[in-house]
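Student: Fold the following.
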Amino acid sequence: MKSFLLSAAIGLASPAVLTAGDAFTYPFDGTFDDATFAVESAIVGQGLVIDYVSHVGEMLNRTGADVGSDAMIFKNADIFLFCSAVVSRQVMEKDPMNITHCPYGIFVLENDEGVIVGHKDYPDGTMQAVEDLMQQIVAEAIGS
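Tutor: Below is the predicted model of the structure:
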């Protein structure tokens, strides 16, 4: 029931859009810096440790000319990577190959359309606990 209510709250706040790579994406009403702070706070608020923040937007902007491109893909883009001992154990006890999905990531990007927060769509079934966790973190971050 909690999962259903959380999904409904996210859906009412801003409908999830499945895009390339089947990612759930949600518009963020604020700046990129506000969004990254909100995501970081929501992850840490769950008692989780952020293992790494990938500054993919900076890397793409910095290396564009080196690879022969002048296209700006993102104004900003970061990916927060983390794991949950409880949830990871739960999903990997069901299927040890769920290790392929760990660590989990929530991204924040800024493009011409605004700031977006999202995460990948994990496989149905044994990864549902991870998807529930991701949706809970994103819901808190976007304020729904």
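Student: From here on, just use CA atoms for contacts and neighbour counts.
Tutor: Noted.
Student: Secondary structure element holding the nearest residue to residue 41 once chain neighbours are set aside?
Tutor: Nearest residue to residue 41, sequence neighbours excluded (Cα to Cα, 6 or more residues apart in numbering): residue 141, at 7.6 Å. Per DSSP states H and E, residue 141 falls inside helix 128-142.
Student: Give the other helices and strands that that helix contacts.
Tutor: helix 2-13, strand 23-28, helix 32-45, helix 85-94, strand 114-120 (3 or more Cα pairs under 8 Å, 6 or more residues apart in numbering; DSSP states H and E).
Student: okay if I get the ones you listed as TSV plus mean neighbour count and distance to residue 73?
Tutor: Formatted as TSV, the helices and strands packed on helix 128-142 follow (neighbours: other Cα atoms under 10 Å; distance: least, Cα to Cα, whole Å):
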stretch	mean neighbour count	distance to residue 73
helix 2-13	14	26
strand 23-28	21	17
helix 32-45	18	15
helix 85-94	14	32
strand 114-120	21	13
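Student: want to throw those into a markdown table with distance to residue 57?
Tutor: Below are these laid out as a markdown table (distance: least, Cα to Cα, whole Å):
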| stretch | distance to residue 57 |
| --- | --- |
| helix 2-13 | 26 |
| strand 23-28 | 17 |
| helix 32-45 | 12 |
| helix 85-94 | 28 |
| strand 114-120 | 13 |
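Student: this one next, for a side-by-side:
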Amino acid sequence: MSMIRSAAVLLMLGAVPALAADPVLYEAEGDFADIAGAVEDAIINAGLVIDSTSHVGAMLNRTKADVGGEKDIYTQADVFSFCSAVVSRKVMERDPLNIQSCPYGIFVYELADAPGKITVGHRDYAAEDLPEVQELITGIVGNALD
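Tutor: Got it, this is the predicted structure:
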């Protein structure tokens, strides 16, 4: 094996991805639409623009039979994706690889077997050494659930 190929193989072997940290979860009781709307409002009230809202629950329900799904997972589930120019610039100036954390996301779901119990969550950005992002996200969620 050539020296270059050997070095490439060693680099690839050393590039094992780190295990993701558990997400940060918050529980709320109530109506899914009200809580998801409160999260959406809190993002907007923080001066941020929602890039997209992924209706994951609707997609899974719509495609269940087509993909051989056997059970309902969520009654409803959405993911809000957004970014902050201020926070993103700060973390990406520190390390350009922090681009992988953008856009930020907050998910909201209601499990099919637990109606009325709403979970709001996000990645653990603090575990990714992004305390600025964690502070932004926890502030948004806190405002939504107050």
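Student: How much space separates the residue nearest the centre of structure 2 from residue 127 of structure 2?
Tutor: Central residue of structure 2 (Cα atoms, centre = their mean): residue 105, 3.6 Å from the mean position. Relative to residue 127 of structure 2, residue 105 of structure 2 is positioned 15 Å away (Cα to Cα, to the nearest Å).
Student: Which among the helices and strands packed on helix 128-142 of structure 1 is found nearest to residue 136 of structure 1?
Tutor: Taking Cα to Cα, helix 2-13 is the member of these nearest to residue 136 of structure 1, at 6.8 Å.
Student: number of nearby residues for residue 63 of structure 1?
Tutor: 12 (other Cα atoms under 10 Å).
Student: ugh, wrong one, I meant residue 61 of structure 1
Tutor: Residue 61 of structure 1 has 18 neighbouring residues, counting by other Cα under 10 Å.
Student: check which helix or strand covers it.
Tutor: Counting by DSSP H and E, the element that carries residue 61 of structure 1 is helix 56-63.
Student: Report the mean deviation for that helix after fitting onto structure 2.
Tutor: Average distance, helix 56-63 of structure 1 versus aligned residues of structure 2 after superposition (mean Cα distance after the TM-score superposition for structure 1): 0.5 Å.
Student: Give me the mean deviation of the next helix or strand after that helix from structure 2.
Tutor: Toward the C-terminus, helix 56-63 of structure 1 is succeeded by strand 76-83 as the next helix or strand (DSSP H and E). With mean Cα distance after the TM-score superposition for structure 1, strand 76-83 of structure 1 departs from structure 2 by a mean of 0.3 Å once superposed.
Student: helices or strands up against strand 76-83 of structure 1?
Tutor: By 3+ Cα pairs under 8 Å, 6+ apart, strand 76-83 of structure 1 packs against helix 32-45, strand 49-54, helix 56-63, strand 104-111.
Student: how far is that strand from where the chain is centred?
Tutor: When C-alpha coordinates are averaged (Cα atoms, centre = their mean, to the nearest Å), strand 76-83 of structure 1 and its chain have centres 7 Å apart.
Student: circling back to that earlier point, where in structure 2 does the helix holding residue 141 of structure 1 fall?
Tutor: Across structure 2, the stretch matching helix 128-142 of structure 1 (TM-score structural alignment) is residues 131-145.
Student: mean offset of the matching stretch relative to structure 1 (after superposition)
Tutor: Looks like 0.6 Å for stretch 131-145 of structure 2 (mean Cα distance after the TM-score superposition for structure 1).
Student: and that stretch, which residues are buried?
Tutor: Neighbour counts over stretch 131-145 of structure 2 (16 or more other Cα atoms under 10 Å) mark 133-134, 136-138, 140-141, 143-145 as buried.
Student: how about the residues you listed in TSV, adding distance to residue 4 of structure 2?
Tutor: Shown next, in TSV, are the buried residues of stretch 131-145 of structure 2 (distance: Cα to Cα, whole Å):
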residue	distance to residue 4 of structure 2
133	39
134	41
136	44
137	44
138	46
140	49
141	49
143	54
144	53
145	55
